[in-house]
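Asker: sequence first, then the predicted structure, then my questions.
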Amino acid sequence: MAAIIIGVPLAIYGALPANHMAHDSHYGTLFEASDTTTLNRWHATVLIVLIIGLVIDVMKPATLGFVLPGLRGEYDIEKSTAAYLPFVALTGTTVGSFLWGWLADVYGRRSTILLSTILFVSTSICGAMPAFQWNLLMCFLMGCSAGGMLPVVYTLLAEIMPPRHRSWVLVLVGGIGLVGGYLAASGAAYLLEPTYGWRALWLQGSPTGLLLLALARWIPESPRFLLEQGRTDELKQMEMRFGIARRRPVEVPADAAVAAQRHGKLTAALVITALAWSFVNFGLLLWLPADLEARGFSASVASSIIAKSTLLALPTIAIGALLYSRWSSKKTLVLTTLLTLAGLGGAILPAQTLALEPVLITVITLLVVGTNGLIAVLLPYTAENYPLGIRGRATGVVAGASKVGGVAVQSFALAGLIPTLGGAALALIGPVALSAGLVAYAGRETRGRSLRELEAG
């Protein structure tokens, strides 16, 4: 533990480049693959590595639920005290989203992923902490490391993928990473916890993090950052591998003036959408099992209803990627928000109507489909809408907003304020409807468009 305190700052210092990016550089997105570039083995390798990174990243906070029962028993603490662990961890992920998004714009995308991974490996030591209070500290730092991977990955992928493949790749990679992380967490709990106890679920962060560090050699850096660092050899290498080269500026698109006028409204729309999603996901869906049991369903029946709804919602990511890349990025985001709104509307139906299992499954399916689809397209859409110099920070802000609901919900739980399903849905209908309207008004179509075109004017 003492070595970690000394080693982490030294490792971070060593990973930082000599010079950081200029915030106000006039280059813009001049380096980009052409629209005719085909996906090759280098693209596939990067996608596999980043998916593994996201799975490892999501796996850490997803493990919280599996850790809590054993942790409570060993430390002999009450449920109310143990509830501080997810609260602190989610607070860390919120802080991490803002922090790493900013660092990605200052020190580069690849360096930021490495820094996050180094911290991720070091915080696995929370599996050896002798006291609960030390676990709280390490869980906060773990949350900080885990919170930044997703927005930085989206930002990097947006900059290295050919325009015609960018949309579906971003949605699919993010969706697979999220689902894979939760599956990996549950699988690890099934395999490790019965034999090795809850601490093994934290300690596994060390080998998995070291695996990601070993694979980092295949993660490229942002072309613009390489240019500002004078790393011309690596730029030439990226042209050979990814088809990325200096492109001429494009003409100002027809919607540039309207997009500039509505830019502030779009930022508000994306932040409100992220906040609304976080309250639905971390609040309403988290409280759903308890609410079903309060309505008279047994625990097994409640679990069965949720499982059936989740199975119906499984194809969401693939369908979302298809709609996002073939139909419309903006309309897909609005559609998934409206599906979430429809689920909320169903949740406030009279109790006797919701007591019918087919109705209840339909309502829960709408909520699961809507929320899964919404988060799968929200961050890719954000990454595509902001210029290069602030893309990491903007995506980090929206990612951070998507965690705020989790922190608030845990605060409510600590205070003993857990609303009913109908009460939570009623409170969230307004913000979700507002977010759909704002995106429909201020959003810009990004499907298949060059980032140079989206930044022009």
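Answerer: Noted; the coordinates are in hand.
Asker: switch to C-alpha atoms for all contacts and neighbour counts from now on
Answerer: Fine.
Asker: neighbours of residue 131, how many?
Answerer: Using other C-alpha atoms under 10 Å, residue 131 has 11 neighbouring residues.
Asker: quick one: it and residue 329, what's the gap?
Answerer: When distance is defined by C-alpha to C-alpha, to the nearest Å, residue 131 is 48 Å away from residue 329.
Asker: do a quick rundown of the strands in this structure.
Answerer: Ranges of strands in the chain, per DSSP state E, are 31-33, 244-246.
Asker: let me see the contact set for residue 278.
Answerer: Taking C-alpha atoms under 8 Å, 6 or more residues apart in numbering as the criterion, residue 278 is in contact with 401, 402, 403, 404, 405, 406.
Asker: just give me the closest of those to residue 289.
Answerer: When the contacts of residue 278 are compared for distance to residue 289 (C-alpha to C-alpha), residue 406 wins out at 16.8 Å.
Asker: what is the neighbour count of that closest one?
Answerer: 27.
Asker: can you tell me which residues contact residue 209?
Answerer: By C-alpha under 8 Å, 6+ apart, the contact set of residue 209 is 56, 117, 118, 120, 121.
Asker: so the last one makes contact with residue 210?
Answerer: Yes. With contact defined as C-alpha atoms under 8 Å, residue 121 and residue 210 form a contacting pair (6.8 Å).
Asker: compare these two (neighbour count), which wins?
Answerer: Legend: neighbour count by other C-alpha under 10 Å for residue 121 and residue 210, higher for residue 121 (24 against 15).
Asker: picking that back up, which one of the strands of the chain lies nearest to residue 260?
Answerer: Closest to residue 260 of those is strand 31-33 (C-alpha to C-alpha; 22.4 Å).
Asker: take this one as well and set it beside the first:
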Amino acid sequence: MQRDVSIGARLDRLPLSGFHWRLLGLIAAGMYFDSFDIYIAGTVLAAMVHSGESTLGQNATFVSVTFIGMMTGAWLSGVLGDRFGRRFCYQFNLGIYGFASIAAALAPSIYWLIFFRLVMGIGMGAEIVVGYGTLSEFIPANWRGRFGTILNLIINTSLFLSTFLGWLIVPQYGWRWMFAIAGCGALFVWFLRKSMPESPRWLASRGRADEARQIVERIEAACGSHADRTASATASLTREFHESDSNDTGRLGDLFSRRLLTRTITAITVLVALFTVNYAFVSWIPTFLVKQGHSVSNSLGITALMFAGGPVGSLIAFVLAERVGRKWGIVLFSLVCAGFGFAYPFAQSAVAITALGFAITAGIYVLSSFSVATYVPELFPTELRLRGSGLANTVGRAVSIVVPYAVASAFMRFGISGVLTLIVGALLIQALIVGVFGAETKHRSLESIAADATGAQALEGSARAAAE
């Protein structure tokens, strides 16, 4: 059968409207509480050690199970989201996360808290895969990159809110309220999200074209737009986005097939590089500054100024997402960050250290907006979008478990230069692989991007047949 390719074309022709902004708000709200809960860990664990409810070893276990849960969630969300739908998956994982957070607030001991954190981690790891993937399937091609960067910016502001509320609440009312806030917020968003429609692109990929068309018609009505259903209006779009289909709706093994292997490698590379650079620099910079002779107070002050580059980076990504494009944006800012990283060990004054740290942080957030928020979900066809994103996130999370040990070893042997070599190396490898193998996705429909891989494979097969 032929996939109803007009579904994607009609979604891409829609004018930007309140529907798209409401969708962004609902997805962002769920992902915001997800990120909020990740960032409250430091405040909660410090308070528990201070009160004698936990030890450093138990805190380490808490952090470890968080990563294990997120790895598991990223993997499961890919499988479940492509099989049962985006709507099922984002409601299921948000419900798991919300109830587990409430249970964590009532945990009778650190051991129960660690268990509930594992369950919460599954929901948190799933949300980042489903959220970005779902958003990409609704937003018109000319705005898809910018919406991804806006979502990334909103999510990252949770660092400030979680830190501020931790300072305000934990000393007075205890750590349990932090989990209660996250859990109640997640469940409230779960209720609001019940009004979100299923992805028409996913429905069409599963052969449920009538349901997909009905949803698209409702979206068109909400946007004040009406589809031109004449054959002449859709013929050119059908030719442009034509993609053959079979009864197979996509298998995990297809990610390693000839047509998608380079995209799978590209997606894994950008997330491994992002998590490596983020955890190697952002998470360790206060420790580096202290080791370099700065006082704790001074190092925290410098770090705060450096991290102000985060929102700036997200805004830069918003401006450039639909101008430079995601592929060349990743290549460009990988090289820019590598240049700043190379210069960082030579900085002597506090002003120079702060300025370079600010620039590196901004560059990291540009890469985050381009890669995890936009580029990775765009690389895969609809029937494999969440599995591809889930696999890349799973590998990235697995590497992030190892990164702290690599950073500590590099710092002890070679100092800050060793750590920066690790970071620069990851950035240069990313620039090379994305530059050589990456597909450009700017201003292109998801169907057109997917058809590139299929078309390349078809041309290859035709050439072989002709040779024979």
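Answerer: In hand now; what should we look at? Treat the numbers as computed from the prediction; the structure is a model and nothing was measured.
Asker: overlay them and tell me the TM-score.
Answerer: The TM-score (TM-score structural alignment, normalised by the length of the first structure) is 0.84; 421 aligned residues with a C-alpha RMSD of 2.7 Å.
Asker: leaving out sequence neighbours, find the closest residue to the alignment partner in the second structure of residue 387 of the first structure.
Answerer: Alignment note: residue 387 of the first structure maps to residue 381 in the second structure; criterion TM-score structural alignment. Nearest residue to residue 381 of the second structure, sequence neighbours excluded (C-alpha to C-alpha, 6 or more residues apart in numbering): residue 450, at 5.0 Å.
Asker: distance of the one you found from residue 456 of the second structure?
Answerer: Remark: distance between residue 450 of the second structure and residue 456 of the second structure (C-alpha to C-alpha) = 10 Å.
Asker: out of those two, which sits in the more crowded spot?
Answerer: Shown here are residue 450 of the second structure and residue 456; by other C-alpha under 10 Å, residue 450 has more neighbours (22 against 13).
Asker: that one pairs with which position in the first structure?
Answerer: Using TM-score structural alignment, residue 450 of the second structure pairs with residue 455 in the first structure.
Asker: what's the answer for residue 108 of the second structure, then?
Answerer: Per TM-score structural alignment, the equivalent position to residue 108 of the second structure in the first structure is residue 130.
Asker: what is the neighbour count of that match?
Answerer: If you count neighbours by other C-alpha under 10 Å, residue 130 of the first structure ends up with 11.
Asker: now do the contacts for residue 390 of the second structure.
Answerer: Residue 390 of the second structure touches 74, 75, 76, 77, 78, 79, 126, 129, counting by C-alpha under 8 Å, 6+ apart.
Asker: please apply the same query to residue 442 of the first structure.
Answerer: Residue 442 of the first structure sits next to 259, 262, 263, 265, 266, 269 when contact means C-alpha under 8 Å, 6+ apart.
Asker: how much space between the first one and residue 366 of the first structure?
Answerer: With distances taken as C-alpha to C-alpha, residue 259 of the first structure is found 31 Å from residue 366 of the first structure.
Asker: and the longest helix seen in the first structure, what's buried?
Answerer: Taking DSSP state H as the criterion, the first structure has its longest helix at helix 163-196. By 16 or more other C-alpha atoms under 10 Å, the buried positions in helix 163-196 of the first structure come out as 163-186, 188-189, 193.
Asker: now the helices for the stretch 251-400 of the second structure?
Answerer: 261-277, 285-291, 296-307, 309-320, 326-343, 350-370, 376-378, 385-414 (DSSP state H, counting those that start in this stretch).
Asker: identify, out of the strands of the first structure, the most deeply packed stretch.
Answerer: Sort those by mean neighbour count, taking mean count of other C-alpha atoms under 10 Å, and strand 31-33 sits at the top with a mean of 24.
Asker: other residues contacting it?
Answerer: Applying C-alpha under 8 Å, 6+ apart, the external contacts of strand 31-33 of the first structure come out as 159-163, 223-224, 242-247, 451.
Asker: compute the distance between the corresponding residue of the first structure for residue 351 of the second structure and residue 349 of the first structure, please.
Answerer: With the correspondence set by TM-score structural alignment, residue 351 of the second structure lines up against residue 358 in the first structure. Note on residue 358 of the first structure: its distance to residue 349 of the first structure, by C-alpha to C-alpha, is 13 Å.
Asker: before we move on, what about residue 33 of the first structure?
Answerer: To residue 349 of the first structure, residue 33 of the first structure is 50 Å away according to C-alpha to C-alpha.
Asker: stretch 185-201 of the first structure aligns to what range in the second structure?
Answerer: The counterpart of stretch 185-201 of the first structure in the second structure, using TM-score structural alignment, spans residues 162-178.
Asker: list the residues that contact the aligned partner of residue 403 of the first structure in the second structure.
Answerer: Residue 403 of the first structure maps onto residue 397 of the second structure when the alignment is built from TM-score structural alignment. Contacts for residue 397 of the second structure were tallied using C-alpha under 8 Å, 6+ apart; they are 67, 70, 71, 272, 275.
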